[in-house]
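In: mind folding the following:
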Amino acid sequence: MPTPQPSESPTASAAQSGGPSATATSVGGGWPDASSTGVPEGTELTNYTGGCEITKPGTIIDAMVVNCGLRIHASDVKITRSRIKGNINLRDTAAGHSFTISDSEVHVGDKLITGIGNGNFTADRVEVTGGNRSMYCATNCRIENSWVHGQSGDPAGKAHFSGIRMSQNTVVRHNTIICDAPRTPPGAGCSAALTGYGGFAPVRNNLIEKNFFLRGDSSFCAFGGSTRGKEYSDQAGHIRFVDNVFQRGSNGKCGNLGPISGFDPSAPGNVWQNNTWDDGTELTPPNFGR
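Out: So this is what the prediction gives:
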């Protein structure tokens, strides 16, 4: 473990800790927010002095402030009760590397990078702000009880933003998900709180269960893996949206164009079950935006 340094204040909001200001500190209704994610109140944090390249299996980072991005090149890395001022990146998903992060915060700042990625990870009770994408799972991820919001903007007006992007073998359960990055001309802005397109690989074997999709400022609140024109859109399958809640917002649609796009209810194993608007009424989008 790193040598302890003088402690930092035990808790802080995203704005206090260098991330974008939060959309709201309290979501309500039992959904994950500032009160249930991030560093637990009363935790004494010390400055992390270890390497930013993690190569030792079983490395533990607990109750630390990490002032760099972490690169995971080892198995069974554990990050708990910590504040990361940067991102966490596991690049080689085929090498057996893996990590878990819990009761922690990842504040990426104004950088066009992913907050937590790219696979073989578990995130539980984590708050993520900044970046152009809060989390990305290429394969083998479990994201639960977490709060993603406050993505950064792009003054150049080019980048597309999202809360969580899924590809394969992903569980996204009981999270509060929003994409609320500012729209900047000519083309920067949010695609969706949850994206899955089928542009680089088939979107398959994903469970999206009991999440709260907030209105934000995205085109849709979710993309379901079968976006028209994408190379692998016809190979999507076993994508299950179950018991999710979509916030209508002032336009009554969740996203600017609708709640979800690119979900094919006829694809093998695809399920759309008991998803509702935030007023409790059933949500069955016509043609799912296809």
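In: going forward, measure contacts and count neighbours with C-alpha atoms only.
Out: Fine.
In: which SS class is residue 288?
Out: Of the three states, residue 288 takes helix according to DSSP: H, G, I helix; E, B strand; the rest coil.
In: residues touching it, list them.
Out: 260, 261, 262, 263, 264 (Cα atoms under 8 Å, 6 or more residues apart in numbering).
In: one more sequence to fold, the one below, so I can look at both together:
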Amino acid sequence: MPGASNTGVPSGTALTVHNGDINVTKAGTVLDGLDIRGLVKISAANVTIKNSIIRGRSMNGPGALINNLGGFSNLVVTDTELSPSAASPDANGIYGYNFTATRVNINNAIDGIHVTGSNVVIQDSWIHDNMHYLKDPNQGGSPSHDDSIQVQSGNNITVAGNRLTDSHSAAVQITQDRGKVSNFAFTDNFANGGACTVNIAEKSYGPIQGAVITDNTFGRDSRLANCAVIAPTTTKIDFAGNYYTPDDTLVTIRKG
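Out: Predicted coordinates:
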């Protein structure tokens, strides 16, 4: 299971401190072995971030330690930790799409990952210890809506082999806030917490097509009892092999 020993910067890696933001504008850039005291913006294709820690900085509104909202293709984030150096309701982990995140450790952020488009793989990663505020200025003074992974739109999204814990809202929240979501696969994960741990909403875009939720293990710490997965009945899900721990009870979908 993903954890401290097998996600984030590998033990013994020497890091070079970089003070300030990085705007990557050259295709094929590799950021390797850095301790980044700022934010990273992706402005080119085929960028790799590996063996690094990104700590962010103070922000004047919601943002992400890694920003690929432009959707530049083939962003790869591997063996990297995203951990805001200062607690903030503005700090999130990754925003964007067209990326693969592998063995990433994201902690102390509001949302671990915001998926805003297509072609995303999140695998073998640990997203945990979300920040949560009872009076969050970004929610009009109501509590934070912190999620491990929030999917706002996109096709071809895979979440596999991860450990997702400690979020207040959901481990995975599909909102369709920006557009339609399709071909979403959630497999072989451990997920726990939230009101309901996986929460699927259709909103104005209708049923999610090609949804798969298989072979996952769910904890019992959702605020609503026995609510590992909630979804509208109009969204048809390939749903099998999902169990609660520690009692190995079969998970069923709650009607949402």
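In: and for stretch 127-136 of the first structure, what's in contact with it?
Out: The set of residues external to stretch 127-136 of the first structure that reach it, using Cα under 8 Å, 6+ apart, is 14, 19-20, 33-34, 37-38, 104-119, 146-153, 159-166.
In: out of the residues you listed, name the ones that lie in helices.
Out: Mapping the contacts of stretch 127-136 of the first structure onto helices (DSSP state H) picks out no residues; all lie outside.
In: ranges for the helices of the first structure?
Out: Remark: no helices are assigned in the first structure by DSSP H.
In: now find how far off-centre the strand ranked longest in it is within its chain.
Out: Of all the elements of type strand in the first structure, the one with the most residues (DSSP state E) is strand 160-173. Strand 160-173 of the first structure has its C-alpha centroid displaced from the chain centroid by 6 Å (Cα atoms, centre = their mean, to the nearest Å).
In: remind me what that strand packs against, helices and strands.
Out: Of the remaining helices and strands, those touching strand 160-173 of the first structure by 3 or more Cα pairs under 8 Å, 6 or more residues apart in numbering; DSSP states H and E are strand 133-144, strand 189-195, strand 204-209.
In: what's the angle from it to strand 189-195?
Out: An angle of 10 degrees separates the directions of strand 160-173 of the first structure and strand 189-195 when computed by axes from the mean of the first three to the mean of the last three Cα atoms, to 10 degrees.
In: in strand 160-173 of the first structure, what's buried?
Out: Burial within strand 160-173 of the first structure, assessed by neighbour count using 16 or more other Cα atoms under 10 Å, is assigned to 160-173.
In: most tightly packed of the helices and strands packed on strand 160-173 of the first structure?
Out: Mean neighbour count, computed with mean count of other Cα atoms under 10 Å, is highest for strand 189-195 among those, reaching a mean of 28.
In: how much space between the counterpart of residue 174 of the first structure in the second structure and residue 217 of the second structure?
Out: Applying TM-score structural alignment, one finds that residue 174 of the first structure aligns to residue 161 in the second structure. Distance of residue 161 of the second structure to residue 217 of the second structure, computed by Cα to Cα, to the nearest Å: 10 Å.
In: how about residue 78 of the second structure?
Out: Computed as Cα to Cα, the residue 78 of the second structure to residue 217 of the second structure distance reads 24 Å.
In: could you do residue 31 of the second structure as well?
Out: Residue 31 of the second structure is 34 Å from residue 217 of the second structure, by Cα to Cα.
In: just residue 228 of the second structure next, same as before
Out: From residue 228 of the second structure over to residue 217 of the second structure (counting by Cα to Cα), the distance is 9 Å.
In: now residue 56 of the second structure
Out: Spatial separation of residue 56 of the second structure from residue 217 of the second structure under the definition Cα to Cα is 32 Å.
In: looking at those two, which is more packed in?
Out: In this comparison of residue 56 of the second structure against residue 217, neighbours counted by other Cα atoms under 10 Å, the higher total goes to residue 56 at 26 against 23.
In: ok, residue 8 of the second structure - contacts?
Out: The contact partners of residue 8 of the second structure, taken as Cα under 8 Å, 6+ apart, are 51, 52, 53, 78, 79, 80, 81, 103, 104, 105.
In: what's the match for it in the first structure?
Out: When the first structure is aligned by TM-score structural alignment, the residue opposite residue 8 of the second structure is residue 38.
In: repeat that for residue 42 of the second structure.
Out: Residue correspondence to the first structure (TM-score structural alignment): residue 42 of the second structure is matched to residue 72.
In: ok, residue 101 of the second structure next?
Out: Aligned against the first structure - with TM-score structural alignment as the criterion - residue 101 of the second structure pairs with residue 123.
In: tell me, how many residues neighbour that match?
Out: Residue 123 of the first structure has 22 neighbouring residues, counting by other Cα under 10 Å.
In: list the contacts for it?
Out: Neighbouring residues of residue 123 of the first structure by Cα under 8 Å, 6+ apart: 100, 101, 102, 142, 143, 144, 146.
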